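**Student:** just the structure for this:
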Amino acid sequence: MSAPGPLDLPAVLSALAEQRPVFHSEADFQHALAWAIRERHPNMKVRLEYAVTLDGKRGHVDIRLDDADGPKVVELKYWTRELDLIVDDEEYRLREHGREPLARYDLWRDIARIERLIDDKLVGGGHIVALTNVQGYWNAGRPGTIDEGLRIHEGHVVHGSLSLSPKAKPGTTKGREKPIELRGSYVTRWRPYSQPAEVPGGEFRYLLLDVGAGLRAS
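**Tutor:** The predicted model follows:
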């Protein structure tokens, strides 16, 4: 068996969008993306829910793979607004995800975690893929919100210490009180994924962040 080439996630996602323009859940997205990676890179080892340990704490990453550059991890996010539609005779009923501030915090926390995995030489690189039909993620939004420092809108540059605003209610930030410390520098660029319906919420875009590149840019 020949060695696997480098992972080409944009090409994988472009091909996946042709077959699966929408998903029922994050788990559905995870399994479909892993299958699409194997289809494009048949010699690549791909694992789901791979166990990792940091600071003595056991956890898991969504996808772990081995490409030409060594082991990599991919963490996924699938944020939706309510939408009912039928695609290729399959019915989808997407629920309202809501709580955008917490979702942004969790994304950057995953980035910091992948940075640590790279620093500890447990993996050679990693990516975050966030897929959504919620325009509030790729649009700038109004100032003064509790997650202003965690924004991921188009073209935003993110680095350093990130946290939810002290103005946030304690119940809102439970489990997310600790600031996130990023070593890398990241520019958030959104790409079109699909538009399975000409209705509000019918357009999907994705954010792809390369953690290794972010660390090299810092």
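
**Student:** hey, let's count contacts and neighbours off CA atoms from now on
**Tutor:** Will do.

**Student:** could you look up the SS state of Ile111?
**Tutor:** Look at Ile111: counting by DSSP: H, G, I helix; E, B strand; the rest coil, its state is helix.

**Student:** please provide the structure for the following sequence as well, for comparison with the first:
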Amino acid sequence: MDIDIKHLMELLAKQEDVFESEAQFQFDLAQLIRDNYPSYKVKLELTTATTLKNNRLKRLYTDIIVLDKDGNFIAIELKYKTKSSEYNGVKLLNHGATDLGRFDYLWDVHRLELLKKKDNTAYEFNKKLKTCVKCFAIMLTNEKNYWVVNKQSRNTLFKDFCISEKDEIIAKKPLSWYKPNNKSCVDGTWRDVSLTFNNSYNFKWNDYKYDFKYLVTEIK
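**Tutor:** Have a look, this model is predicted:
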């Protein structure tokens, strides 16, 4: 079981102009997978695991699940981040907060590692999903601050969460928010956590169209 993500992104760039939302990106990529891999089923926002948090059931959803007839699957998480811009009459919003955007992308990688191994006893995994064959985290953006190395970022809140091609994740090394004054904008939010990965990762940004680039991280 396999899909060629790079080829799908190339087809998507030829077929579509720009997306107005992440939901549109998700829907169109899912449809493209259906068209190119008709033997697979494609599900959106499927519950892949549940856990108890503060005595309340919490569901973990995955953006795209690709299933074969035996229940083996490929999991895909998406992020679509834009700056204020216009392409052929389509106006895009300015999402800003690239520090949070970086964290959110790496949070996807972290969650996909969890889903691929299924070895965390705090979670009950969807029994209809058998072997996780592959997982991909994808970010599509026209905001260059995600892929450009910013020397000033070395001493900022998000310094551990940078995802340029000069950055890397080292297995078992915790990533944390940099808080020299013990205060930050993530205090008291769900993002105020450290992330530790089972594997090491490098980042490779690819041209999409116009000034958009995309990043694909395949979970090991």
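
**Student:** list the TM-score for the superposed pair.
**Tutor:** The TM-score (TM-score structural alignment, normalised by the length of structure 1) is 0.84; 197 aligned residues with a Cα RMSD of 1.9 Å.

**Student:** spatially nearest residue to Arg40 of structure 1 (excluding sequence neighbours)?
**Tutor:** Among residues not flanking Arg40 of structure 1 along the chain, Val12 sits closest, at 6.8 Å (Cα to Cα, 6 or more residues apart in numbering).

**Student:** could you measure from the alignment partner in structure 2 of Glu18 of structure 1 over to Tyr208 of structure 2?
**Tutor:** For Glu18 of structure 1, the aligned residue in structure 2 is Lys14 (criterion: TM-score structural alignment). Lys14 of structure 2 sits 9 Å away from Tyr208 of structure 2, going by Cα to Cα, to the nearest Å.

**Student:** which one of these two is surrounded by more residues?
**Tutor:** Tyr208 (19 against 11; other Cα atoms under 10 Å).

**Student:** which SS class is the aligned partner of the more buried one in structure 1?
**Tutor:** Counting by TM-score structural alignment, Tyr208 of structure 2 lines up with Tyr193 in structure 1. Classification of Tyr193 of structure 1 using three-state DSSP returns strand.

**Student:** work out for me the element the residue nearest to Tyr193 of structure 1 when sequence neighbours are not counted sits within.
**Tutor:** Distances taken as Cα to Cα, 6+ apart place Arg205 nearest to Tyr193 of structure 1, at 4.8 Å, with adjacent residues excluded. Using DSSP states H and E, Arg205 of structure 1 sits within strand 204-210.

**Student:** which residues does that strand contact?
**Tutor:** 125-134, 186, 188-195 (Cα atoms under 8 Å, 6 or more residues apart in numbering).

**Student:** do the same with stretch 192-201 of structure 2
**Tutor:** Counting by Cα under 8 Å, 6+ apart, 107, 110, 113, 168-177, 186, 217, 220 sit against stretch 192-201 of structure 2.

**Student:** neighbour-wise, which one of these leads?
**Tutor:** Within these, most neighbours by other Cα under 10 Å means Trp177, with 23 neighbours.

**Student:** all the helices of structure 1, residue numbers only.
**Tutor:** Counting by DSSP state H, structure 1 has helices at residues 9-19, 26-40, 100-119, 135-138, 211-217.

**Student:** and the last one, how far from the chain's centre?
**Tutor:** To tie it back to what came earlier, the one meant is helix 211-217 of structure 1. How far helix 211-217 of structure 1 lies from its chain's middle: 16 Å, per Cα atoms, centre = their mean, to the nearest Å.
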